[in-house]
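Peer 1: Structure here, sequence nowhere to be found:
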């Protein structure tokens, strides 16, 4: 008899969606008996008028702001955030921004609860993976602080307990993973997100497409998540171009936000794959989250097509229904053309990274947890060849 399958449900317990959703944050704090919110963001959002208005609206409930988050979360900045959040006496962290502020807030929630004060202390909670199937995760010793999230991109970091930080000394991106780090409340506000630069919105929209594709053909694919990722692919393909063209098309933007949510629900059960494994490590070299998917996704799809034909055929049908593919066109080709139409970056060399880094990325990608779920076995040589095509 086959072993029963265990499916851990996401820990998010409330979603507030629609234009003006951020104005419900104060009510949600009061409903949960929380009164000391510490906000986490980056410089761009943190210096904006709409963010300052949000802080003013929270009044005495906002006990501090950390606005020094950088892309991919350099681990020294995360340690700095943990110390400042603890000193503020915060009882909840509110992430406002894209994937990096959300991940930073998760790591801070972990760090404050565990009394972490150093980079080395944070590293003790990073997941350790050795290809093909050795995984070591230190158990939690305390309950992390609660977190809320106000996403302003489509990277979808707010829907899970994974969080990344980068160690530039090792050119490596580390992964921390605990379901308990998932934000409890997410505010999907297309009006607030309309301030996001359109290139960033497009790039992170492709990131959400990458989530949907990889979860659809993962080794451990599940009917529940596959149904959601099919819907996510359809919504994103139809609405992302509209939303990029017009930031005030709140209907299209909210559809994209919901699609990003659908694209990654259940990721603690059904893994991401090769595009993300390589993308995580390209991120350690300074390439933004969304751009790594713009670079890798169609190439990885073509590499995996011999062993994922059925799943990719379903994707092609979905893209035809969304109006972005011709009948009979391969899903990878249709997405390739969509990415060109969106005007997103497509080459690693656009970021001035020397070719000799290919071997570094190939090696560190093999140490990334999600590489184990590639439907087609890989090694450093395989990843090197893929990187040669996109450099």
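Peer 2: Done, it's in. If you're wondering where the values come from, they're calculated on a predicted model, not measured in any experiment.
Peer 1: from here on, contacts and neighbour counts on C-alpha atoms
Peer 2: Fine.
Peer 1: May I see the buried residues of the helix or strand residue 238 falls within?
Peer 2: Secondary structure from DSSP states H and E places residue 238 in helix 223-245. Neighbour-count burial for helix 223-245 flags 225-226, 228-244 (criterion: 16 or more other Cα atoms under 10 Å).
Peer 1: Show me the strands in the stretch 51-200 of the chain, by range?
Peer 2: Secondary structure of the stretch 51-200 of the chain (DSSP state E, counting those that start in this stretch): strands at 62-69, 92-97, 128-130, 134-136, 147-151, 162-167, 172-177, 185-188.
Peer 1: Which of those sits closest to residue 103?
Peer 2: Closest approach to residue 103 among the strands of the stretch 51-200 of the chain (Cα to Cα): strand 162-167, 4.7 Å.
Peer 1: Not counting its own residues, what contacts that closest one?
Peer 2: Strand 162-167 is contacted from outside by 72-75, 78, 103-104, 106-107, 157, 172-179, 181-182, 284, using Cα atoms under 8 Å, 6 or more residues apart in numbering.
Peer 1: ditto for stretch 6-21
Peer 2: With Cα under 8 Å, 6+ apart as the test, stretch 6-21 has contacts from 24, 159-160, 179-180, 182-192, 250, 254, 265-266, 268-269.
Peer 1: let's bring in a second one:
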């Protein structure tokens, strides 16, 4: 039997949850020396009293607000957010919202700190097909998050933005831009529409399952990822039965945190790549594409992923199966969990059959495609796309 050998480095991260979570925001801002805070959110957040609650908790430290966030974090919005930070002489950011707000703020802090244009800051593809990210050495102002959705974005160091001039997805990666922590307030979680929560949960589930099926032997990450799947399996159905349940919403935020942190130590999956590739080009969120692709994508795992299938089945309460049928048991359990989430085929979200070839071409430019647990051939990609179309 091989002896376990691993390295698991976890960045500092502080988590406050519940009706008193925001009471800690002033202490945390003071601890990190933040005196000039800019709030970043979407236009829709302005209509909710929860935003005023967050801003009151920040108090006199708040010097501005950028509320122009848009879906998929377009480059022009990132540039305007960066200008707002610069004009306010911000030394910190508090994000109120979901994935697009978090990513927009994170990308804006990178752009603010580095003396380069967005294109020069992004990951690029070399002629040999490998992906390379520039080293972004400048210090970044700290970011805190008050999440409205169960997004994995607050646990990550990357920022995926949409180039509005070319309609390309660009990626910035900088560990120094990672959030300091989250304040999970029940009133803020109640601002998100259920459809947006469903998309975020689908992404968190896809990320956790891809990590469990990556074949990486990291018991810490595996425990986080299995815990994420188990929590989603329990709290997502409860949210569907009572959409205004703040407990379910907050618990799903914590499931997304487990998924985001655990997956930092494993590999991504082809369902995520498809979400990244199709989502910005369609009328739906990335997570909805991942929900469509995930059951079919689960077969693309390395030969040592059997323990991952078993963990998924166990987390979702599926009956114990023999080694040969464990993959099917896990896949069926995931499909059952996803069934109430909505549309089940790409054609249902406006993807035409004639689009499939260009989707297969574009997905090779996604960083996650170069980091899959096992190589997927073009024929396999084409077959998968036809299956889920």
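Peer 2: Arrived safely. All values reported here derive from a predicted model rather than from experimental measurement.
Peer 1: Quantify their similarity with the TM-score.
Peer 2: Aligned and superposed, the two chains score 0.89 in TM-score terms (TM-score structural alignment, normalised by the length of the second structure); 381 aligned residues with a Cα RMSD of 2.6 Å.
Peer 1: Please check the contacts of strand 162-167 of the first structure and keep the buried ones.
Peer 2: Buried among the contacts of strand 162-167 of the first structure by 16+ other Cα under 10 Å: 72-75, 78, 103-104, 106-107, 157, 172-179, 181-182, 284.
Peer 1: Mind checking which of those land in helices?
Peer 2: Residues of these located in helices (DSSP state H): 75, 78, 103, 104, 106, 107.
Peer 1: What is the nearest of the residues you listed to residue 209 of the first structure?
Peer 2: The nearest member of those to residue 209 of the first structure, counting by Cα to Cα, is residue 103 at 19.5 Å.
Peer 1: count of residues packed around the closest residue to the closest one other than its chain neighbours?
Peer 2: Here the nearest residue to residue 103 of the first structure in space, its sequence neighbours aside, is residue 163; by Cα to Cα, 6 or more residues apart in numbering that works out to 4.7 Å. Using other Cα atoms under 10 Å, residue 163 of the first structure is surrounded by 25 other residues.
Peer 1: Likewise for the one 3 residues further on?
Peer 2: Applying the criterion other Cα under 10 Å, we find 25 residues in the vicinity of residue 166 of the first structure.
Peer 1: Alignment lookup: it to the second structure.
Peer 2: Using TM-score structural alignment, the partner of residue 166 of the first structure in the second structure is residue 162.
Peer 1: Residue 157 of the first structure now?
Peer 2: Counting by TM-score structural alignment, the partner of residue 157 of the first structure is residue 153.
Peer 1: Look up how far residue 35 of the second structure lies from residue 60 of the second structure.
Peer 2: 8 Å (Cα to Cα, to the nearest Å).
Peer 1: The two: which is more packed in?
Peer 2: residue 35 (16 against 12).
Peer 1: Am I right that that one is in contact with residue 59?
Peer 2: No. Residue 35 of the second structure is not in contact with residue 59 according to Cα atoms under 8 Å; the separation is 10.2 Å.
Peer 1: Map residue 198 of the first structure across to the second structure for me.
Peer 2: Using TM-score structural alignment as the criterion, residue 198 of the first structure maps onto residue 194 of the second structure.
Peer 1: Residue 241 is in contact with its match, correct?
Peer 2: No. In this structure, residue 194 of the second structure is not within contact of residue 241 by Cα under 8 Å, at 11.2 Å.
Peer 1: what's around the aligned partner of residue 309 of the second structure in the first structure, how many residues?
Peer 2: If you follow residue 309 of the second structure across to the first structure using TM-score structural alignment, you land on residue 312. A count of nearby residues for residue 312 of the first structure, using other Cα under 10 Å, gives 22.
Peer 1: One more: residue 119 of the first structure?
Peer 2: The tally of other residues near residue 119 of the first structure (other Cα under 10 Å) stands at 16.
Peer 1: so who does it touch?
Peer 2: Shown in contact with residue 119 of the first structure (Cα under 8 Å, 6+ apart): 75, 76, 78, 79.
Peer 1: for the third one, what are its contacts?
Peer 2: In other words, residue 78 of the first structure. The neighbours of residue 78 of the first structure, taking Cα under 8 Å, 6+ apart as the test, are 69, 104, 107, 108, 119, 165.
Peer 1: okay, among these, which ones form the most distant pair?
Peer 2: Pairwise across the contacts of residue 78 of the first structure, and taking Cα to Cα, the largest span is found between 69 and 119, at 15.2 Å.
Peer 1: Chain neighbours aside, what residue packs nearest to residue 287 of the first structure?
Peer 2: Counting by Cα to Cα, 6+ apart, residue 351 is the residue found nearest to residue 287 of the first structure once chain neighbours are left out, at 6.9 Å.
Peer 1: To which residue of the second structure is the one you found aligned?
Peer 2: With TM-score structural alignment as the criterion, residue 351 of the first structure lines up with residue 349 in the second structure.
Peer 1: Am I right that that match is in contact with residue 282?
Peer 2: Yes. Contact criterion Cα under 8 Å: residue 349 of the second structure and residue 282 qualify, at 7.4 Å.
Peer 1: And the two? Which one has more around it.
Peer 2: Per other Cα under 10 Å, whichever of residue 349 of the second structure and residue 282 has more neighbours is residue 349, with 17 against 13.
Peer 1: Okay, the more buried one and residue 213 of the second structure: tell me how far apart.
Peer 2: 27 Å.
Peer 1: How about residue 155 of the second structure?
Peer 2: For residue 155 of the second structure, the distance to residue 213 of the second structure - Cα to Cα - is 20 Å.
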